[in-house]
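**Student:** With the input below, show me the fold.
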Amino acid sequence: MRALATRVPALLRERAFRRYWTAQSVSLIGDQISLIAIPLVAVLALGAGAAEMGLLKTAELLPALLLSLPAGAWIDRRPRRRRIMIAADLLRALLIFSLPLAYAAGALTLTQLYAVAFAVGGCTVLFEICNATLFVSLVPKSRFVAGSSLLNGSRAMSFVSGPGAGGLLVQLLAAPVALLADALTFLYSAALLARITPTEPPPAPSAKGYVTEGLRWALRHPTMRAMFAASGTVQFFNLMFHTLFVLYATTELGLSAGLLGTVLGSGAIGGLIGAVAAGRVVQGIGIGPTILLGYAAFTVPLLLVPLAAGATPLVIALLFLAEFLSSVGVMLVDISSGSLLAALIPDALRSRVAGASRTLNYGFRPLGAMAGGALGTALGLRPTLWIATAGATLCLLWLLPSSVPRIRTLPGATTSDEPAPEGGSREGVSGEGAEPGSVDSRL
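**Tutor:** Sure thing, here's the model as predicted:
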């Protein structure tokens, strides 16, 4: 038993982090169910086309553009960010519950779907900006890569199990009913977060230029500027892609919901491999080169998706390969770039820079979704997917001339490997950090 315990990662032997990690893991599986179920609600239950899919994705992502900057400033002045996360989880559960209830009553409409998508997106903005602080309150800087690897390993596992479960639930039940699983995961996440009491950084004092200070700091920092530009490029073009992918796979490629979920879930095993390998890759080539490698592996394989045509086995093979390689890449990006961001950002600016990050990067998502819907209607699905996948590779042009490829280690990391005690502080850790993931977008 003792030998088995020593194989458990050190952070998971820490009760507070274990509860936090479990809450994130369960919620991520629910998110992946919704990722396939909500578009299928629009397509199968409500007859949405390319333009409606663009509006749906825009409604989901628009809060990141409109709310992230003011939310970051508001949260930096709050002493209890964890309580905001719990409230956001509970509200998201209620909003998701409303969809199957309306479906059962025969009253579900695209308008309600848009409204719920927008409201859930707003709650997600609050949750994720607070999460930037909670992560570094629980994890010492010397373990940022390890902590990010565990969280992104859970995300990779959700990529494997979530789409398959979502597709199966949609096929066995109905797409709106499948969303009940996601609502339950939000409730479970809230219950676990309520059981941890980490010491959070004190509220930042308000001053002139307070709201935009995080944005100005990020734009002045050359490394941050290059990473935000690369991530923003990926967000825009990948959301063009993602907006039309389910419609393309089900209509032009003729895949059923269950088969599509199975292909994506099995291909996402690459994410597990990427999460496990990220630490060793960072040790071997450095954190900056890992970021560059991750972006290349994330974007280039997606060119196989619009290339897919012909017999169903060939289509499945190309989609699987695209998903597998891209999932490896996104894990390398999120773990390495998330850890680097977590080491660069001052604690007093944490939520404001996280808000600025979501404004600069995630703000491109609704623009990409709108562009995808418009181009998909005007040019067709496959030509638009060619534009989206080729455009995403342009992210490398921001990184190559920057300082990122030359960064080998995390700035300011110490050799201390002591975890943060629950309800206590961490000796020797400055508290500089950001949200542990930075791209958070996939096939």
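**Student:** From here on, just use CA atoms for contacts and neighbour counts.
**Tutor:** OK.
**Student:** so who does residue 94 touch?
**Tutor:** Going by CA atoms under 8 Å, 6 or more residues apart in numbering, residue 94 touches residue 183.
**Student:** For it, what is the enclosing helix or strand?
**Tutor:** Assessed by DSSP states H and E, residue 94 sits inside helix 81-104.
**Student:** Which residue lies closest in space to residue 406, excluding its sequence neighbours?
**Tutor:** Closest residue to residue 406 apart from its sequence neighbours, by CA to CA, 6 or more residues apart in numbering: residue 288 at 6.1 Å.
**Student:** Revised request: answer the last question for residue 189.
**Tutor:** residue 23 (4.3 Å).
**Student:** That neighbour is in contact with residue 195, isn't it?
**Tutor:** No: counting by CA atoms under 8 Å, residue 23 does not reach residue 195; the two are 10.6 Å apart.
**Student:** neighbour-wise, which of the two wins?
**Tutor:** Higher neighbour count among residue 23 and residue 195: residue 23, with 20 against 12, using other CA atoms under 10 Å.
**Student:** helix or strand for residue 265, which one?
**Tutor:** Using DSSP H and E, residue 265 falls within helix 257-267.
**Student:** Off-centre distance for that helix?
**Tutor:** In this view, helix 257-267 has its centroid 19 Å away from the chain centroid, taken as CA atoms, centre = their mean, to the nearest Å.
**Student:** And what about residue 48, helix, strand or coil?
**Tutor:** Under DSSP: H, G, I helix; E, B strand; the rest coil, residue 48 falls in the coil class.
**Student:** Which residues are in contact with it?
**Tutor:** residue 42 are the contacts of residue 48 under CA under 8 Å, 6+ apart.
**Student:** Distance check, it against residue 253.
**Tutor:** Residue 48 sits at a distance of 17 Å from residue 253 (criterion: CA to CA, to the nearest Å).
**Student:** What number of neighbouring residues does residue 315 come out with?
**Tutor:** The number of residues packed near residue 315 is 20, by other CA under 10 Å.
**Student:** Second chain to compare with the first, below:
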Amino acid sequence: MPSPRIDGLGGHRDFRRLWAGSVVGQFGSAIGMVALPVIAVVVLDVSAWQVSLLAGITALTTVLVAFHVGHLVEYTRKRPVMIGGDLIRAVTLASLPVAHVLGALTYAHLCAVAAVNAVCAIAFTGASQAHLKSLVSPAGLIDANSRLESTRWLSISLGPALAGALIAALSAVGALVATTVGYLLGALALRTIREPEPPPPERPVAGERTSRRAELFAGLGFVWGHPTLRPILFGWILFAGASSMAAPLTAVFYMRDLGFSAFEYGLLMGVPSLGGLVGARLVPSLVRRLGALRTLWWASLLRGPWYFLIPFAVPGPGGLLMCGAGFGLLLLFAAAANSAMAGYRQLETPDALMSRVATLWAFATTVSQPLFILIGGVVASLVDARAALLAAAVVMALAGFLLPRKR
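**Tutor:** Presented below is the predicted three-dimensional model:
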């Protein structure tokens, strides 16, 4: 079988503009995720349950509006949606420092900003997937997703540290000013893309119009009937859910059970994320050799087993290395799987369903995460954190076996 053609996008000026806008937006989101709860605790002195509610607003908003937003975005030009999403996020975040200066900042204001930003993020995700497919050639989609995924992991590893530095220098409210500027720069980068955007898909005409429910869930219907995207979605839900299940427990396990310091905990949360950057950039070479679907299959099989190093870690430097290696190699193969999955999904999805399929992935992830987190908490309370992390590792490893090796 001939190797699939993979085009590099290093010289694609419009993609570089899109990429630059994405990088700025990713770092802006990372800073905002840290700054909002800090403002709630330090500035407004709210209770613990209110901080938890603020964190849950994004998930609740996604559950309520994801399918509706995906449907609306599907029949709209995508670039204005992306630019508008960045501008709205910039304005809403800028309203917080202004309200603080005027002495009018409230908890309800914070919640409203979190909800609006969640809607904008959903719209941006749905629009950006469809826009990327129209901007680059099919042969360039793998390299495009590889580059976007690599910088996403860079923002995950460096974003919280940058947020901490900005909060220390400017305060949490001042850090939001930097986030606002970031979103404005992202909108400007998208505005400079010169390639004309093709018209959006046409809505069904009166004689062909399906029911409102069918239109809303058309992305789900397509994925459910697809022989490879359906198991890929189930595998992704399991892996993402198990990752979410493990995330809050690692702090307890690392610092209480293994006795790591706060500094060592910070290193384990940040440095291994660079493995995601490396894994994402390996994908174009892997797809040239194996194809997108086999690359996804191998990467999915190889990502889970490394996490077993973490629940079997012991106190001391050896355990620190085991946790760092386990997390870093997990992220390396997870990023490779994510990049291959995104490219394959875009190639398989019809243009008229791109936004709805993209928002389906966001919806499925958001809905499953709280359930897995709850299961992890129950296991940890009945046994201990090590047992819960071991259960998460088992699910991560098994998730890879759901994926098809070939179509």
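**Student:** How alike are these chains, TM-score-wise?
**Tutor:** The TM-score (TM-score structural alignment, normalised by the length of structure 2) is 0.81; 391 aligned residues with a CA RMSD of 3.5 Å.
**Student:** picking up where we left off before, for the residue nearest to residue 406 of structure 1, give me its contacts.
**Tutor:** With contact set as CA under 8 Å, 6+ apart, residue 288 of structure 1 has these partners: 336, 337, 404, 405, 406, 407, 408.
**Student:** With residue 281 of structure 1 instead?
**Tutor:** Taking CA under 8 Å, 6+ apart, we find residue 281 of structure 1 in contact with residue 290.
**Student:** what residue of structure 2 matches up with it?
**Tutor:** Aligned by TM-score structural alignment, residue 281 of structure 1 pairs with residue 286 of structure 2.
**Student:** element containing that match?
**Tutor:** Assigned by DSSP H and E, residue 286 of structure 2 belongs to helix 274-290.
**Student:** after superposition, how close is the helix or strand just after that helix to structure 1?
**Tutor:** Next in sequence after helix 274-290 of structure 2, counting helices and strands by DSSP H and E, comes helix 292-303. Compared with structure 1 after fitting, helix 292-303 of structure 2 has a mean deviation of 3.2 Å; criterion: mean CA distance after the TM-score superposition for structure 1.
**Student:** now the angle from the strand or helix carrying residue 55 of structure 1 to helix 81-104?
**Tutor:** Element membership of residue 55 of structure 1 [criterion: DSSP H and E] is helix 50-76. Angle of helix 50-76 of structure 1 versus helix 81-104, following axes from the mean of the first three to the mean of the last three CA atoms, to 10 degrees, is 150 degrees.
**Student:** got the buried residues for helix 50-76 of structure 1?
**Tutor:** Using 16 or more other CA atoms under 10 Å as the burial criterion, the residues of helix 50-76 of structure 1 that qualify are 50-65, 67-76.
**Student:** helices or strands up against that helix?
**Tutor:** Secondary structure elements in contact with helix 50-76 of structure 1, counted by 3 or more CA pairs under 8 Å, 6 or more residues apart in numbering; DSSP states H and E, are helix 110-138, helix 210-220, helix 222-247, helix 350-357, helix 364-379.
**Student:** out of these, deepest packed?
**Tutor:** helix 350-357 (a mean of 32; mean count of other CA atoms under 10 Å).
**Student:** so it matches what in structure 2?
**Tutor:** The alignment of helix 350-357 of structure 1 onto structure 2 (TM-score structural alignment) spans residues 354-361.
**Student:** Mean deviation, the matching stretch versus structure 1?
**Tutor:** Relative to structure 1, stretch 354-361 of structure 2 is 2.3 Å off (mean CA distance after the TM-score superposition for structure 1).
**Student:** thinking again about what came up before, buried residues in the helix holding residue 94 of structure 1?
**Tutor:** Taking 16+ other CA under 10 Å as the criterion, helix 81-104 of structure 1 shows 81-86, 88-100, 103 as buried.
**Student:** Tell me where the longest helix sits in structure 2.
**Tutor:** helix 141-191 (DSSP state H).
**Student:** check the fit of that one onto structure 1 and give the mean distance.
**Tutor:** For helix 141-191 of structure 2, the mean deviation from structure 1 after alignment is 2.3 Å (mean CA distance after the TM-score superposition for structure 1).
**Student:** I'd like to know which elements that helix is packed against.
**Tutor:** Helix 141-191 of structure 2 sits against helix 13-38, helix 78-101, helix 262-270, helix 274-290, helix 317-348, with contacts defined as 3+ CA pairs under 8 Å, 6+ apart.
**Student:** For residue 153 of structure 2, find the nearest of those.
**Tutor:** Ranking those by proximity to residue 153 of structure 2 (CA to CA) places helix 274-290 first, at 5.5 Å.
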